[in-house]
Structure formats: C-alpha cells, structure tokens
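Student: With the input below, show me the fold.
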Amino acid sequence: MNKAEQVIRGFRDVYNKMVWLNKFKMEDSLKDYKSSEVHCIEYIEKNVDSNVTKLAASFYMTTGAITKLTKKLIKKGIIESYKKPDNKKEIYFRLTSQGKVIYKIHEDLHKEFQERDKVIFDQVSEEQFDSMLSFVEKYSNHLDAEIKKLDIDIKSE
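Tutor: As a prediction, the model looks like this:
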C-alpha cells in the first residue's frame, strides 16, 4: 500500500473511530433525533438565512430529501420557516426555542469530545497544523473539481 492509500485509510479509520466513540453519548443525549436532523439543526443555527438549496448543497443531498427533513423538523417544533418582506418567494429556516436546546446539547457534546481529544492536539505544532490544513484544503478543492466535472446539479437529483 502506498502512502496516499495509507493516508486515505487513516482518515477513514480515524473518522470511523470518532463516530463510533461519540455515537453512544450522542444517541443517549439526542435519542429522539437522527444524525441528519441534528446536523441540519446545527447548520441552520450557524448559517443565516438557511434554505433548502443551501442545506442540500452543504449536505450533498437532494432538495427533495432536505424538504422532507425540514418538514419533519417543523412538525417536531424544532425549526420554523419564514420569508423576508422583500422576497415573498424564498423560504428560510430558523430554530425555535426547542431547536436551540437541541443545538446547545449537541454543541456541549462536541466541546466534551474536543476536551477528551485535546491531549493529542496539544502535541501538534503550528507547522504541523498548517501542513495538515493545507493538505485537507487541496484535497477538498480537488474533490470539488471532480464533483463539478460530473456536471450533476445536486438540487435536482
């Protein structure tokens, strides 16, 4: 196995371990919500004027799937839709007070996980961080270009 394959395998392995390790606390604390719902809540809280198109692009999902997801969250009383006075066509989403509670639980769990893993990150130098971040950015840009080559409009899938 070459180094590129080792890096990809390493990324996958680390990611899968993080998901597995975090899963139990996440599921226990957020048992009434699916991962996709929690991440949708997080996106809406962190991004002003979230709409179906922005959510679909961010999650690499179809607009139909996002519409279904947001309808579930509205029904659960987690998010609400709104329109701007100057644009009556576009529908946006924001969290309700109940949604903000779910968001806070999720954020607190992430902080707890970061604290757990701090011992490793404290050992990483600025140069190492810069190198890793540079690689991740380059790889992400490469994947964006490959996705663009497919010429698939995720919104219409």
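Student: From here on, just use CA atoms for contacts and neighbour counts.
Tutor: Fine.
Student: contact partners of the longest strand seen in the chain?
Tutor: When the chain is parsed with DSSP state E, its longest strand is strand 87-95. Here strand 87-95 makes contact (C-alpha atoms under 8 Å, 6 or more residues apart in numbering) with 41, 44-45, 49-52, 78-84.
Student: how about this one, so we can line them up?
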Amino acid sequence: MDKRQQLMSELMDLSNEIIWLNKPELESALAGYTLNEVEVIEHIALIPEVNVTKLAAASYMTRGAISKLTKKLVAKELIESYQHEHNKKEIYFRLTPAGEKINAIHQQLHHSFLERDQEVFQQMTKEEFDTIFRFIGRYRQHLKRLLKEKR
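Tutor: Purely as a prediction, here's the structure:
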C-alpha cells in the first residue's frame, strides 16, 4: 500500500471510529431526529439568510431533498420559513425556539466530544495543526474543483 492509500485508509478509519464512538450519545440526546435533520438545523443556525440553495450546497444534498427535509422540519415546528418584504420570490428559513433547543443540544454534544478528546489536541504543536489544515484545504479545493466540473 502506498502512502496515499494508507493516508486515505487512515482518514476513513478515523472518521468511522469517531462516528461509531459518538453515535450512541447523539442518538440518545437527539432521539426522534435524523442526522440529516440535525445537520440542516445546524446549517440554518449558522448561515445567514439561508435558503434551499444554500442549504443544498452546505449539506451536499439536492435542492429537492432539502425541500422535502425543510417541509418535515416546518411540520415538526423546528424551523419556519419567511420572505423579505422587497423579495417575495425567495423563501428563507430560521429556527423556532424548539429548533434552537435541538441545535443547542447538538452543539453541546460537539463541545463534550472535543473535551473528551482534549488530550490528543493538547499534545499537538501549532506546526502540526498548520500542516493538517494545509493538507485538508488543498484536498477540499481539489474535490470542489472536481465537483464543479461534474455540474
């Protein structure tokens, strides 16, 4: 196995191990909500003036899938849609108080996972962080370019 294959294998294993370890706590704390629902709630909380197009891009889903998901979230009273007075064509989304509660639980879980794993990050130097961020940035740019070419 060459270094590229080994690196990709290690990254996939790391990702799967994190998901496997976090999954029971996430499912318990956010019972009744799918991962996609929670992710869209998080994006609505983070992205200003968020609409279907922005949610689709942020979630790597189709606009059709996002439309279905947002309808479910509206029905569950976790989000609401709104329009601007000057633009009645575009529909935007914001969290309801119930949606904000789900997002707060999700963010608290992220924080607790970081705290749990703090010993790993405490040992890392600035240079190690910088090297990892450079690699991830280059790789993501490459993937974005490939995705753009497919469209």
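Student: tm score of chain vs chain?
Tutor: For this chain pair, the superposition-based TM-score is 0.98 by TM-score structural alignment, normalised by the length of the second structure; 151 aligned residues with a C-alpha RMSD of 0.6 Å.
Student: If you count contacts, what does the helix or strand that comes right after the longest strand of the first structure end up packed against?
Tutor: For strand 87-95 of the first structure, the succeeding helix or strand toward the C-terminus, using DSSP states H and E, is helix 97-121. In terms of contacts (3 or more C-alpha pairs under 8 Å, 6 or more residues apart in numbering; DSSP states H and E), helix 97-121 of the first structure is packed against helix 3-29, helix 35-46.
Student: Kindly recompute the last result at 7 Å.
Tutor: helix 35-46 (3 or more C-alpha pairs under 7 Å, 6 or more residues apart in numbering; DSSP states H and E).
Student: quick one: the helix it packs on to the second structure mean distance?
Tutor: On superposition with the second structure, the mean distance recorded for helix 35-46 of the first structure (mean C-alpha distance after the TM-score superposition for the first structure) is 0.3 Å.
Student: between the helix or strand following that helix and strand 87-95, how big is the angle?
Tutor: Sequence-wise, the next helix or strand downstream of helix 35-46 of the first structure (DSSP H and E) is helix 52-59. Calculated by axes from the mean of the first three to the mean of the last three C-alpha atoms, to 10 degrees, helix 52-59 of the first structure forms an angle of 50 degrees with strand 87-95.
Student: Report all helices and strands that helix 52-59 of the first structure contacts.
Tutor: helix 63-75.
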